[in-house]
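Asker: I'll drop the sequence and a predicted model, then ask my questions.
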Amino acid sequence: MTKAKAAVAKLSIDLNDPQYYFNRDLSWLKFNDRVLHEALDERTPLLERLKFLAVFSSNLDEFFMVRVSGLMDQVQVGVHPKTPDGMPPAQQLEAIRGHLREKLAEQDRVFKQTLCPELRQHGAYLLDYADLEQAQKVHLKAYFEKRIFPVLTPLSVDPAHPFPRMSNLSLNLAVRVENPENGTQKLARVKVPGSLPRFVTLPEPLNIYQGETYLWVGVPLEQVIAEHLDFLFPGMTIKDHHLFRLTRDADFPVKEDEADDLLLAIEQEISKRRLVGFICRLEVASTMPADLCQGLMQELKVTENEVYEIDGLLNLKDLFFFLSLPLPDLKDKHWSSITPPRLRPVVDLDENGEEVFVEHAPNIFAAIREGDILVHHPYESFTKSVQEFITQAAQDPKVLAIKITLYRTSGDSPIVHALIRAAENRKQVVALVELKARFDEENNIVWAKQLENAGVHVVYGLVGLKTHTKTTLVVRLEGDEIRRYVHIGTGNYNPKTSKLYTDLGLFSCRGDLGADLSDLFNFLTGYSLQRAYRKLLVAPLTLRDRMVALIQREIDHAQAGGTGKIIAKMNSLVDGRIIRLLYEASQAGVQIDLIVRGTCCLRPGLPGISENIRVISVIGRFLEHSRIFYFYNADQEELYIGSADWMTRNLDRRVEAVVPVEDVKLKDEIKTILEISLKDNRQAWELQPDGQFIQRRPAADEPELSTHAVIMAQTLQKVS
């Protein structure tokens, strides 16, 4: 085809056509399918397979609480928002239900038919109560009376006792009882208490089954309760009992512009979330009779569309328990994060040639002054880098001020404790705590109050925007000079998730970055119309326009006969405007590699539209969380890392910070991460034009290349 004909063909293609876009929610379901596949994959260690079943279930809980409930809202009020794929909400709900019916059955099947039998081969038995031996039942009866019975509260349902309000994600027994004196039947609800372990472990002397002793023997808590319902309903005849679980809408709206006290408004909404949100899913045991299910549906005001029959255990999220079993050979090999080489303790050798510490924790500010430092978690230690940076800043008498954004942090956060110590040391401490971080609101409120009580200046962000940046600014007096040190990352200031999520962080004392962060914090904490930044790309101010310009530049290079190349790594790709521009880049001949862990609405490999775009997703032992943006720029490469995905919410409705990485050595390190991911043939899935993902497998003459395994090995080489 001549260039002229190609140009005419290009003009005839409407890149807004919905056929060129995948639906956001259905794409997310495909991501969760890839999580489920890790549980199906025999190459995954057994206890990790159980973990992935738990992750699959946990992901679905949040999906229903936020995405499905949102679609139900739209159907209820007759709203049909315009999305790039053009699928109306009612059709999405139907497609979601059809997809999940098959996947939930697959989840139950692999748990019962594959993983439980394999657990037994290693001495771990999750038994049904009916299969227990008499001595075990005697023990469990005593355990029930002492530990379980006092916690339970049966609630009857009749004209004098209306159907009880049930909390979100609660597991319940629907119990039908009969009065033997008059034959009348009643319905009651017994909540399976979440305060007790889901699986009741038998003591070591009773770890016996069919005459042999095993490592672990246990039964589900709900079965222990069900076998002793006569304690709860003395004198009544137990006719039957069946499990059910409900999920409520949890995406509450906060009218920020009407709230005098944002913290109080969020607290009030959190208190409602557990009990008030409408029910968007009702899971019932497949053994439940139709008449009982219909009665529950009527009382809970749900339709058949919200009901999911489960053929097995409900709430497989509790399978995380099995990671606690002392079976190390059935788990991923333990990984201990290394201290980044430039932050390692200073050592010397004694007269015997043994290492002795000269300085246990080198001055992190001195290390940063020697040049920018890039850290990669969980391969490199969060504790020995980011946490140490904030801890030293809190104790250093030369530090005058610390400013930080906190989106999500751990329950017992060392970073928050360090900020409190800094305030006690009379430093100026500012913490922007994002109260609207979904499902972490309550945790963040607790920390916000503790920080305020310690004298930290706590700010709750901007009206209408979530503050999603991962940034810290430390102001230090060095002689007669003020120097600003920064940390700008892709992940949260959370020591727990830093062991599970792959993230990057940049330490620097470059003046332009320090000045930019000062301007950003002034924008967040005061009144500022600052729109221009020296180096940082800041949403919702400059990030979108700059990303568009960077993509357009690659288009210009390609159209001028040069090479255009883009590599972008992120959690989700949803924004329609960015996708259309990527299609235009592909049409211009730009080679585009996208590494998207979760949702991807772009269709790769379409002739004349996206044949130059490849999309892969890496799923494995760590959760890929870092955001990286690479632009070839006629061999003058530019690389950026930061907190933003290519989603409309990140570009337009959140405060995000993306930073250029300019040190040549650090750019090479990041390019290596991208290259490893793109070569992965163990954990990588490749997106096809029809929306299916195909898992890569090594060819017969190829070694297996796992992103996480390769980077762990390379990380160890740094300190060997």
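Answerer: That came through, no problem. This one's a predicted model, so the numbers in the text were calculated from it and none came from an experiment.

Asker: For the rest of this, base every contact and every neighbour count on C-alpha atoms.
Answerer: Fine.

Asker: Just list the residues touching residue 592, thanks.
Answerer: Contact partners of residue 592, counting by Cα atoms under 8 Å, 6 or more residues apart in numbering, are 565-567, 586, 612-614.

Asker: can I assume it sits in a strand?
Answerer: Yes: judged by DSSP: H, G, I helix; E, B strand; the rest coil, residue 592 forms part of a strand.

Asker: so how far does stretch 65-83 reach from one end to the other?
Answerer: End-to-end distance for stretch 65-83, by Cα to Cα, to the nearest Å: 21 Å.

Asker: And the contacts of that stretch?
Answerer: 25, 88-90, 92-93, 247-251, 280.

Asker: gap between that stretch and the chain center?
Answerer: How far stretch 65-83 lies from its chain's middle: 23 Å, per Cα atoms, centre = their mean, to the nearest Å.

Asker: got the buried residues for stretch 237-256?
Answerer: 237-238, 241-252 (16 or more other Cα atoms under 10 Å).

Asker: Out of these, flag the one nearest to residue 559.
Answerer: residue 251 (45.1 Å; Cα to Cα).

Asker: Just give the closest residue to that closest one, not the sequence neighbours.
Answerer: Nearest in space to residue 251, with sequence neighbours left out and distances taken as Cα to Cα, 6 or more residues apart in numbering, is residue 66 at 5.2 Å.

Asker: also this one, for the comparison:
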Amino acid sequence: MKEYMDNRELSWLKFNDRVLKQANDNMVPLAEKMNFVSIYQTNLDEFFRVRLGFLYDQMLFYPAMIDNKSEMTAEEQLKACFTKIRRLNHKKDSYYQKIMNELLEYNVKLDTFDEIDNKDDKRLLENYFEREILPLLSPLVVSKRTPFPFMNNGELFIAAQLTSHKGKRKLGIVSLANVMDERLMELPVTRSHYILVEELVASQLSKLFKKYKVEKSSVIRCTRSADIDEDDIIEGNSYREIMEKLIKERRHLHPVRLEYTEGLEDIEISMITKFLDLDERQAFISASPLDFSFFGKLRDVLKIAHPELFYTPLPPKKSPLVNDKKPMLEQVMNHDIMLAYPYNSMDSFLRMLDEAAVDERVVSIKMTLYRVAKNSRVVNALIKAAENGKEVIVLVELRARFDEENNIGQSKALEKAGCTVIYGLEGYKVHSKLCLITLKEDHIQYISQIGTGNYNEKTSKFYTDLSLMTARNEIGEEVNDIFTHLLQGETEHHTNYLFVSPHCMLDHIFKKIDEQIALAKEGKDAYVGFKCNSVTSKPMIEKLIEASQAGVHIDMVVRGICCIVPGVKDYTDHIRVISIVGRYLEHSRIYIFGRTSPDVYISSADLMTRNLERRVEVAAPLLDERIRNQVITMFNAYFKDNVKACELLSDRSYKRVKNKEPKFNVQEYFLK
């Protein structure tokens, strides 16, 4: 592995480690620690389904293929990932137990059946089991005539070691799919004490396997790959039908992981892994529950009784660029407006969209949708506009992973209202965040909105994103050109103001970096700044190395994967990388070129191969001086953080930023 690059998968695991560490941070309230443990687990589930599912296929079919940055084969990457994951899971179990111990101070306890002291609690739970749970269970004993059952992705089962009356060892399996509605149950008598349904079922296995002696048991869970290509299932159907079939196919893809709680012996675990066609490296033991979704209900209980265990509510600030008493359309036509979520509310943008839906001057609204809320105000506004006779054109990206079902439903509602709905481009995901409102009076007037994040009212409250609204016609004309190309199944190849991938973003970025390289070679101050979620593009990494070698100072705020290693002598000496993981998910993308009269852009694109070469993404220049200075100030503030910031070091490790300066939490600062 080259000393100035890191492996993508290992870098991602370092990010999830930073997420997990929030669950052990004394400055994080107890109920929020619970949330970070849950986020860690959810992140890891998706990592197995997408990234490790892909690597597993690569290992089977292209064993000699190597990663272009770390030069590791798929098998080597899997081995390294499995080793790292076992360490992280051990840490996760430790943090979980620490959290549960802290909850005891508030008289909140999660019991196993054997830990319940009150006899009435036990009696009432047993009665409840026999009356409400037992009829919904279908226990089976694995044999030649009764094969091992299909395990849906993420579904909990109980596996039991059984002994027959003849002394034969058997494997019993019970699916819990039908009893998960009330998974977290409060004890009938001892209030604020709880039991999980899997623990209750495990305690009653003798009632399920009456002809066997139950020796031991474990809760088990299977993770299945989600890495499938819609091109593999095209059979002449409409694109939406293809995506509906893709979702169904995903549920039956090959397993990539088995998780199990303590209890069963190795022989049963070995049997289960063989049934699932897994090797033993893909089996992971856990000393904590396999699914932390029950934390949501527990947090709801705590929020009422102990609000002090949560982050203090911080309402969004009013943007100084917005006057709540004036129509948004008129304000945007007078001056550019930028909103910074969650520090500013999304309501100002939604108000503009609502106004456009009823304004007689508006002739059309065009928009790209990637991930939207389930009861989306954005979709409702578009439907209202269509019902009012306006042309509404919406590109709904059905391939937004794990949001496909919601997007399919939204597309049907839009079509029913009379909107023109298109479903992306062949070969490219449309990830850009674009809205174009066209007005006609004496002349054509465009109002463009270009953002870094999704049109999702829910996530805008805890994702940091930037949203630019402008009536500059030079921007509007290029946005309109992008929509024209999309409607014709094409991609943009030439722009003057916007950076648009896959064809003219990387070149524009490289041109801007080359300008800074030229300044550095002349002995002048040269600077590049990037804020993004991930950095994986090898051409981009090589360009940044070239700039560093020329003497360009490069500051980077990279929340997640970072495959460029800073501070490596003769390669990345002039590059600094920090990561912020805190109360809000850092999601905005910012590009800065130069210190004197800098060019500043906000973008939907990370510095990843997929964003720069295989997606439609858009970066927009900040032409308003106030907004440009505001974003530069925001960017520089990240490097003052000494509470949540971690710096990436030349040995590929992350270290919490500590100095003698007063404590500075950048996210809290933005809310003040």
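Answerer: Done, it's in. For clarity, every value in this text was computed on a predicted model and none was experimentally measured.

Asker: wait, which of the contacts of residue 592 of structure 1 is closest to residue 178 of structure 1?
Answerer: If you rank the contacts of residue 592 of structure 1 by distance to residue 178 of structure 1 using Cα to Cα, residue 614 comes first, at 63.1 Å.

Asker: What distance do you get for the residue mapped onto that closest one from structure 2 to residue 379 of structure 2?
Answerer: In structure 2, the residue matched to residue 614 of structure 1 (TM-score structural alignment) is residue 576. Distance of residue 576 of structure 2 to residue 379 of structure 2, given as Cα to Cα: 41 Å.

Asker: Equivalent analysis for residue 352 of structure 2, please.
Answerer: 14 Å.

Asker: So which of these two has more stuff around it?
Answerer: residue 379 (22 against 19; other Cα atoms under 10 Å).

Asker: My guess is that one contacts residue 412. True?
Answerer: No: here residue 379 of structure 2 does not reach residue 412: they are 11.0 Å apart, not a contact under Cα atoms under 8 Å.

Asker: so the longest helix along structure 1 corresponds to what in structure 2?
Answerer: In terms of residue count, the longest helix belonging to structure 1 (DSSP state H) is helix 89-110. Under TM-score structural alignment, the counterpart of helix 89-110 of structure 1 in structure 2 spans residues 74-95.

Asker: And the longest helix of structure 1 against structure 2, how far off on average?
Answerer: Compared with structure 2 after fitting, helix 89-110 of structure 1 has a mean deviation of 1.0 Å; criterion: mean Cα distance after the TM-score superposition for structure 1.

Asker: Quick check: which helices or strands does that helix pack against?
Answerer: For helix 89-110 of structure 1, the packing partners by 3 or more Cα pairs under 8 Å, 6 or more residues apart in numbering; DSSP states H and E come out as helix 24-40, helix 69-77, strand 307-310.

Asker: now do 10 Å
Answerer: With contacts defined as 3 or more Cα pairs under 10 Å, 6 or more residues apart in numbering; DSSP states H and E, helix 89-110 of structure 1 has these neighbours: helix 24-40, helix 46-63, helix 69-77, strand 307-310.

Asker: circling back: please, a ChimeraX command that selects the buried ones among the contacts of residue 592 of structure 1?
Answerer: To isolate the buried ones among the contacts of residue 592 of structure 1 in ChimeraX, judged by 16+ other Cα under 10 Å, type:
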select :565,566,567,586,612,613,614
